[in-house]
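Visitor: Please find the sequence and the predicted model below.
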Amino acid sequence: MSKRTPIRLTQGAARFNYRIAGLGFRDGHVLVHRAMHEPFWTVPGGRAEIGETSEETLKREMVEELGLEVTVLRLLWIVENFFHYEQRDWHELGLYYLMEIPAEFPFQPHEIIHRVEDGDNHLEFKWVPATRRP
């Protein structure tokens, strides 16, 4: 299969991004990740690619980042987000799914439980308390 192109548009200093992410829960916690150079955490996911469904994107991203296949359960939210990051104005459209993470993925609350290199990003993952499950 040929390399697909991520769905992202740049116009001057502004950028549009189409992001797919998943919320995975275990024992009252939700899985989050961050690039190690960033101070903030997000739910794991990534950019959709042209010709790929959003469910395929989430499954691919989790194989790349977690090293295993997740089950995509249902779409939770569609979020339009505007923010400034790394000297750019961003306009992001995000689809957020409920996903099931296989039991073999480690669970140790509040500790970094997984690290991976994803392209130029060094990612780390941890479980944090969730106040409620969608």
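Guide: Nice, thanks for sending it over.

Visitor: going forward, measure contacts and count neighbours with C-alpha atoms only.
Guide: OK.

Visitor: Would you mind pulling up the elements that the longest strand along the chain packs against?
Guide: Determined from DSSP state E, the single longest strand within the chain is strand 71-85. When contacts are defined as 3 or more Cα pairs under 8 Å, 6 or more residues apart in numbering; DSSP states H and E, strand 71-85 sits against helix 54-66, strand 88-100.

Visitor: Return the most buried member of these.
Guide: A comparison of the helices and strands packed on strand 71-85 by mean neighbour count, using mean count of other Cα atoms under 10 Å, puts helix 54-66 on top with a mean of 20.

Visitor: Need the contact partners of that helix.
Guide: Residues external to helix 54-66 that are found in contact with it (Cα atoms under 8 Å, 6 or more residues apart in numbering): 20-22, 44-49, 68-72, 95, 105, 114, 116-118, 123.

Visitor: Leaving out sequence neighbours, find the closest residue to Glu13.
Guide: For the record, residue 13 is Ala, not Glu. Arg88 (5.2 Å; Cα to Cα, 6 or more residues apart in numbering).

Visitor: ok, structure two:
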Amino acid sequence: MQEDQDIRYFVHPDERFNVRAVLIVTHAGQVLVTPRTQGGKQRFVVPGGAVKFGETGEAAARREALEELGLALATLNLTGLIEAFFTLNETAYHQLLMVYQSEVDQATFEQLANLDMSALDLPAGTTLVWQPAATVATGILPKALGQCLTPGTFHHLVDRRGTAIK
């Protein structure tokens, strides 16, 4: 949903540009994801959202963590910049995704496993589950995010995946 000051706009009626911050939240080899089905296959998306004008990517990631997960994350590691190109509902998208990773402790892992979803800024029906990183890497969207699941080397990736999920 478009909010005030989001860096999301239409270039043309059927072309949209977005700047997003996404969160890879991990614990003991697992990643927090929202499972989706696309073309009969299990896919995964991670928390995140639009960067606001004048906001840094890290500040946006921290804001999204608070809004979508109820978390004030102590550490965030920038693990990638992804240029994603895809089509959704006959609109062509060009997104810049700043990817941040945070490894959480056992208490936070358990808190995230038992979230009161009604208290968070997420679409109705959203589920968050922990999945093994190896499973997530093969089905994450955009696909390039699979290379940013653990901290370490910074990745600059281009993802021309075609059609996105709803």
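Guide: Okay, I see it. Treat the numbers as computed from the prediction; the structure is a model and nothing was measured.

Visitor: Just give the TM-score of the two.
Guide: Superposed pair, TM-score by TM-score structural alignment, normalised by the length of structure 1: 0.78. Supporting alignment: 125 aligned residues with a Cα RMSD of 2.5 Å.

Visitor: Does the residue nearest to Ala13 of structure 1 touch Phe16 like I think?
Guide: No - with contact defined as Cα atoms under 8 Å, Arg88 of structure 1 does not count as touching Phe16 (10.2 Å).

Visitor: tell me, stretch 85-98 of structure 2 lands on which residues of structure 1?
Guide: Here stretch 85-98 of structure 2 aligns to structure 1 at residues 82-95, judged by TM-score structural alignment.

Visitor: start to end distance for that stretch?
Guide: 15 Å (Cα to Cα, to the nearest Å).

Visitor: what lines up against Arg26 of structure 1 once you look at structure 2?
Guide: Counting by TM-score structural alignment, the partner of Arg26 of structure 1 is His27.

Visitor: can you pull the contacts of that match?
Guide: Contacts of His27 of structure 2 by Cα under 8 Å, 6+ apart are Glu103, Val104, Asp105, Gln106, Phe109.

Visitor: distance of it from Thr127 of structure 2?
Guide: Counting by Cα to Cα, the gap from His27 of structure 2 to Thr127 of structure 2 is 18 Å.

Visitor: before we move on, what about Val31 of structure 2?
Guide: Taking Cα to Cα, one finds Val31 of structure 2 at 13 Å from Thr127 of structure 2.

Visitor: Please say which of the two ends up with more neighbours.
Guide: Val31 (28 against 13; other Cα atoms under 10 Å).

Visitor: so which helix or strand takes in that one?
Guide: strand 30-38 (DSSP states H and E).

Visitor: Which residues belonging to that strand are considered buried?
Guide: Within strand 30-38 of structure 2, the residues scored as buried using 16 or more other Cα atoms under 10 Å are Gln30, Val31, Leu32, Val33, Thr34, Pro35, Arg36.

Visitor: That one to strand 91-103, inter-axis angle?
Guide: 160 degrees (axes from the mean of the first three to the mean of the last three Cα atoms, to 10 degrees).

Visitor: Leaving out sequence neighbours, find the closest residue to the residue nearest the centre of structure 1.
Guide: Nearest to the geometric centre of structure 1 sits Gly45, at 1.6 Å (Cα atoms, centre = their mean). Distances taken as Cα to Cα, 6+ apart place Ala21 nearest to Gly45 of structure 1, at 3.9 Å, with adjacent residues excluded.

Visitor: Give me the mean deviation of the helix or strand that contains the one you found from structure 2.
Guide: Using DSSP H and E, Ala21 of structure 1 maps to strand 14-26. Superposed on structure 2, strand 14-26 of structure 1 shows a mean distance of 0.8 Å to its aligned residues (mean Cα distance after the TM-score superposition for structure 1).
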